[in-house]
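**Student:** coords please:
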Amino acid sequence: MTTDLVAALDIGGTKIAGALVDERGTVHARQQVPTPPSAPGETVLAAVADVLSRLAEDGRWSRVGALGIGSAGPVDAVSGTVGPVNIPGWRDFPLVEGVRQVVGGLPVTLVGDGVAMVAAEHAAGAAVGRRNALGMVVSTGVGGGLVLDGRPLSGPTGNSGHIGHICVELSGDECPCGGRGCVETIASGPSIVRRALARGWQPGPEEETTAAAVARAAGRGDEVAVEAFDRAGRALGAAVAAAAALVEIEVAVIGGGVAQAGELLFAPLRASLDLYAGLSFTHGVQVLPTRIGSDAGLVGAAAACRAELLELP
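**Tutor:** Just a heads-up that it's a prediction; the model follows:
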């Protein structure tokens, strides 16, 4: 039987996406549901199972040889558990065990969503040909991953490069991770909204209270909305500069829903990077938007899965 496809899951605080991914990284049979907000762990798992069940109804499911999962973190690839900061119902939750009850005996690989994203961009996106790269997923949370010496780095537990939880503001807000002043407390979508609301911004009568609504207001010249995105971009730039000093990256690829704001986010990010990347070997880091887009997590989860299978004895 041909098993040329990998089932992939991309799990975040806003959505749970799934697809079948072929060896070229092409996405087939895409499925997606909202992540249940503030729901118990088993409810969130049921949403994951729903996506997998829909994929299994596709006629190509018989060609699936493994499952790759890219999840908001932190994750623990060794124990198969997850505890995403932005999914409150999952704390040391046995995700791999729960998923195996749906997919049976398929091999399952778990990595952080940022690791998956940068693996995809390195294989077929904005970081192709780069030996050292940082990927950042700026959405409900802020995740990240690294490519070092030409290879995606997952680390012992699948969390390497989780840059959203480095401190960029010593006296900043407390983060749900337990830290203070993390990048995520400034640059995530909910953090941008909180900042704008606290300074007087209000969504229009037909708008939801989202980062996308703040971005639209900024596009109309709302100074409070512009400041919220400027602050987020500056925090991201400081984080990229820190990564460049630590591991000499050549490029930072930025994806996720918040990155769809374009230059509203990227302009202050690049300006901040120029300010903070003062060492000779940190100059010249390129900042690029994701080339693969919203499918990067799925493509990367599948790529991580294939890489692990190749390493098995």
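
**Student:** please count neighbours and contacts with C-alpha atoms only from this point.
**Tutor:** Will do.

**Student:** would you map the helices across the stretch 51-200 of the chain?
**Tutor:** All helices of the stretch 51-200 of the chain, identified by DSSP state H, counting those that start in this stretch, fall at 95-103, 113-124, 184-187, 189-198.

**Student:** among those helices, which is nearest N132?
**Tutor:** Across the helices of the stretch 51-200 of the chain, N132 has its closest neighbour in helix 113-124 (9.3 Å, Cα to Cα).

**Student:** doesn't V287 fall inside a helix?
**Tutor:** No. Counting by DSSP: H, G, I helix; E, B strand; the rest coil, V287 is located in no helix; its state is strand.

**Student:** thought I249 was touching it, still the case?
**Tutor:** No. Applying Cα atoms under 8 Å as the test, V287 and I249 come out as separate, 10.7 Å apart.

**Student:** if we can go back for a sec, so which of the helices of the stretch 51-200 of the chain gets nearest V27?
**Tutor:** Evaluated with Cα to Cα, the helices of the stretch 51-200 of the chain place helix 113-124 nearest to V27, the distance being 12.0 Å.

**Student:** now for that closest one, which elements pack on it?
**Tutor:** The contact analysis (3 or more Cα pairs under 8 Å, 6 or more residues apart in numbering; DSSP states H and E) places helix 113-124 against strand 64-71, strand 133-138, strand 142-148, strand 151-153, helix 296-311.

**Student:** now tabulate these in CSV and tack on distance to R100 and mean neighbour count.
**Tutor:** As requested, these are exported to CSV (distance: least, Cα to Cα, whole Å; neighbours: other Cα atoms under 10 Å):
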stretch, distance to R100, mean neighbour count
strand 64-71, 9, 25
strand 133-138, 27, 31
strand 142-148, 25, 28
strand 151-153, 25, 21
helix 296-311, 15, 24
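
**Student:** among those, which comes closest to G178?
**Tutor:** Judged by Cα to Cα, the one of those that comes nearest to G178 is strand 142-148, at 15.0 Å.

**Student:** and that closest one, what other elements does it pack with?
**Tutor:** Contacts defined by 3+ Cα pairs under 8 Å, 6+ apart place strand 142-148 against helix 113-124, strand 133-138, strand 151-153.

**Student:** let's compare: structure for the following, please.
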Amino acid sequence: MSSHRSAASPPSGDLIAALDIGGTKIAGALVDRDGVLLHRARRATPAQESADALLGAVHEVVSALAAGPLWGAVRAVGIGSAGPIDLTRGTVSPVNIPAWRDFPLVESVARHPALAHRQVMLAGDAVAMTAAEHRHGAARGHKNALCLVVSTGVGAGLVINGSVHHGLTGNAGHLGHISIDFDGEPCPCGAKGCLETIASGTAITRHALALGWQPPLTADAAAVAAAARAGEAAALAAFDRAARALAAGIAATAALVEIDIAVVGGGVAQSGEVFFEPLARHLRRYAAMPFLQDLRVVPAELGPDAGLVGAAVLASAGVPPATTVLVDGAR
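**Tutor:** Sure, this is the predicted structure:
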């Protein structure tokens, strides 16, 4: 049931080959129907290199997976990628991978020789995490949910009426880029005052430093969290500000689509109560309508493997034709 489990025994049924592509790593695994990772591979993302070099690293991960004894049980490939993505064309334009702009990722991955006659499915990384938490994690049993990844950025995905909601292009639920502060600082996306500029781990660190926090060694969100647990005022204020912004975004989403649970994962969620206590407190303030009284926010359960598990969940469930490519390029 949990994505952080692993096993070496033969699968009881079909397997999915899953890829999780981000700005620092390209992870791969063979995933069974219970969300168990049976075989792994990983490469560093050559994020500043050419498009071909990046694709080469992805193909290396696929080759490493295909070299194992379980490859014959693989029936499809699921990819969770940093975005934005475009499901209608199978392309990606990750903010933190400059060489990939409108890059035809699905078609390019599908041409790996080991993927002959296997479908390749694409999803945004936060949508993949959402699928994992809905099937195997903290959103299990909920028909309407919001799942968030709060790390160097803020990503999110929606479950509506029991199904993961991709949207027209695969970017639905992009909570990190709703404006919380109309006159706030510029966001790399081009807008101002985006939630990501306030609630991300990067923003927490930046705000703590602006308030006078003195980092012991490394200045990052984990260090700010340690300072907050020690009672340092600047660190506590930075987490409170981030939690307030995130609570406002969650409450707005709940008012729009009537979710009853928000699941929060990512590096910032590992901060524990210094993050979740103010988040729950501010959520009670912003989720004021009577139909939002049962709204809860809880930690994610699946950890860093959620993207792989979710990509497998989505590929296993089947996808709209426009998001799938076979090795011969036929859609």
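
**Student:** who's in contact with A172 of structure 2?
**Tutor:** A172 of structure 2 is in contact with G157, L158, H165, H166, counting by Cα atoms under 8 Å, 6 or more residues apart in numbering.

**Student:** so how far is stretch 299-316 of structure 2 off the chain centroid?
**Tutor:** Relative to its chain's centre, stretch 299-316 of structure 2 lies at 9 Å (Cα atoms, centre = their mean, to the nearest Å).

**Student:** and the gap between L30 of structure 2 and D14 of structure 2?
**Tutor:** Separation of L30 of structure 2 from D14 of structure 2 (Cα to Cα, to the nearest Å) stands at 10 Å.

**Student:** which one of the two has more residues nearby?
**Tutor:** L30 (29 against 16; other Cα atoms under 10 Å).

**Student:** and the more buried one, what's its match in structure 1?
**Tutor:** Matched to structure 1 by TM-score structural alignment, L30 of structure 2 sits across from L20.

**Student:** its match against D4, yeah?
**Tutor:** No. Using Cα under 8 Å, L20 of structure 1 makes no contact with D4, being 9.9 Å away.

**Student:** give me the common contacts of these two.
**Tutor:** V64.

**Student:** in structure 1, what range does stretch 236-255 of structure 2 match?
**Tutor:** With TM-score structural alignment as the criterion, stretch 236-255 of structure 2 aligns to 226-245.

**Student:** average offset between the matching stretch and structure 2?
**Tutor:** Stretch 226-245 of structure 1 differs from its equivalent in structure 2 by a mean of 1.1 Å after superposition (mean Cα distance after the TM-score superposition for structure 1).

**Student:** who touches that stretch?
**Tutor:** By Cα under 8 Å, 6+ apart, the residues outside stretch 226-245 of structure 1 that reach it are 134, 163, 166, 168, 183, 186-188, 192-193, 195-196, 215, 217-219, 249-250, 252, 264-273, 276-277, 279, 281-282, 285.

**Student:** residue nearest the centroid of structure 1?
**Tutor:** Centroid-nearest residue in structure 1: V137, 3.6 Å away (criterion: Cα atoms, centre = their mean).

**Student:** what does that residue align to in structure 2?
**Tutor:** Under the alignment (TM-score structural alignment), V137 of structure 1 pairs with V149 of structure 2.

**Student:** returning to what we had before: okay, the helices of the stretch 51-200 of structure 1 in TSV with distance to T35 of structure 1 and mean neighbour count next?
**Tutor:** What follows is the helices of the stretch 51-200 of structure 1, written out as TSV (distance: least, Cα to Cα, whole Å; neighbours: other Cα under 10 Å):
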stretch	distance to T35 of structure 1	mean neighbour count
helix 95-103	14	17
helix 113-124	15	31
helix 184-187	19	30
helix 189-198	15	20
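
**Student:** kindly reformat those as JSON lines containing distance to V64 of structure 1.
**Tutor:** Formatted as JSON lines, the helices of the stretch 51-200 of structure 1 follow (distance: least, Cα to Cα, whole Å):
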{"stretch": "helix 95-103", "distance to V64 of structure 1": "10"}
{"stretch": "helix 113-124", "distance to V64 of structure 1": "19"}
{"stretch": "helix 184-187", "distance to V64 of structure 1": "35"}
{"stretch": "helix 189-198", "distance to V64 of structure 1": "34"}
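
**Student:** thinking again about what came up before, V103 of structure 1: which of the helices and strands packed on helix 113-124 of structure 1 is closest?
**Tutor:** Nearest of these to V103 of structure 1, taken as Cα to Cα: strand 64-71 at 8.3 Å.

**Student:** whereabouts in structure 2 does that closest one align?
**Tutor:** Using TM-score structural alignment, strand 64-71 of structure 1 corresponds to residues 74-81 of structure 2.

**Student:** sorry, back to before: and V287 and I249 of structure 1? which has more neighbours close in?
**Tutor:** Per other Cα under 10 Å, whichever of V287 of structure 1 and I249 has more neighbours is I249, with 25 against 21.

**Student:** report the contact partners of the more buried one.
**Tutor:** Neighbours of I249 of structure 1 in contact, by Cα under 8 Å, 6+ apart: N132, A133, L134, L148, A243, T282, V285.

**Student:** repeat that with 6 Å
**Tutor:** Contacts for I249 of structure 1 (Cα atoms under 6 Å, 6 or more residues apart in numbering) come out as N132, A133.

**Student:** swap in T130 of structure 2?
**Tutor:** For T130 of structure 2, the contacting residues are C147, G157, by Cα under 6 Å, 6+ apart.

**Student:** same deal with the one 5 residues further on?
**Tutor:** Under the criterion of Cα under 6 Å, 6+ apart, the contact list for R135 of structure 2 is empty.

**Student:** aligned partner of it in structure 1?
**Tutor:** In structure 1, the residue matched to R135 of structure 2 (TM-score structural alignment) is A123.

**Student:** got it, and I178 of structure 2?
**Tutor:** I178 of structure 2 maps onto I166 in structure 1, by TM-score structural alignment.

**Student:** columns distance to V115 of structure 1 on top of the helices and strands packed on helix 113-124 of structure 1, output as TSV?
**Tutor:** Shown next, in TSV, are these (distance: least, Cα to Cα, whole Å):
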stretch	distance to V115 of structure 1
strand 64-71	8
strand 133-138	8
strand 142-148	4
strand 151-153	7
helix 296-311	8
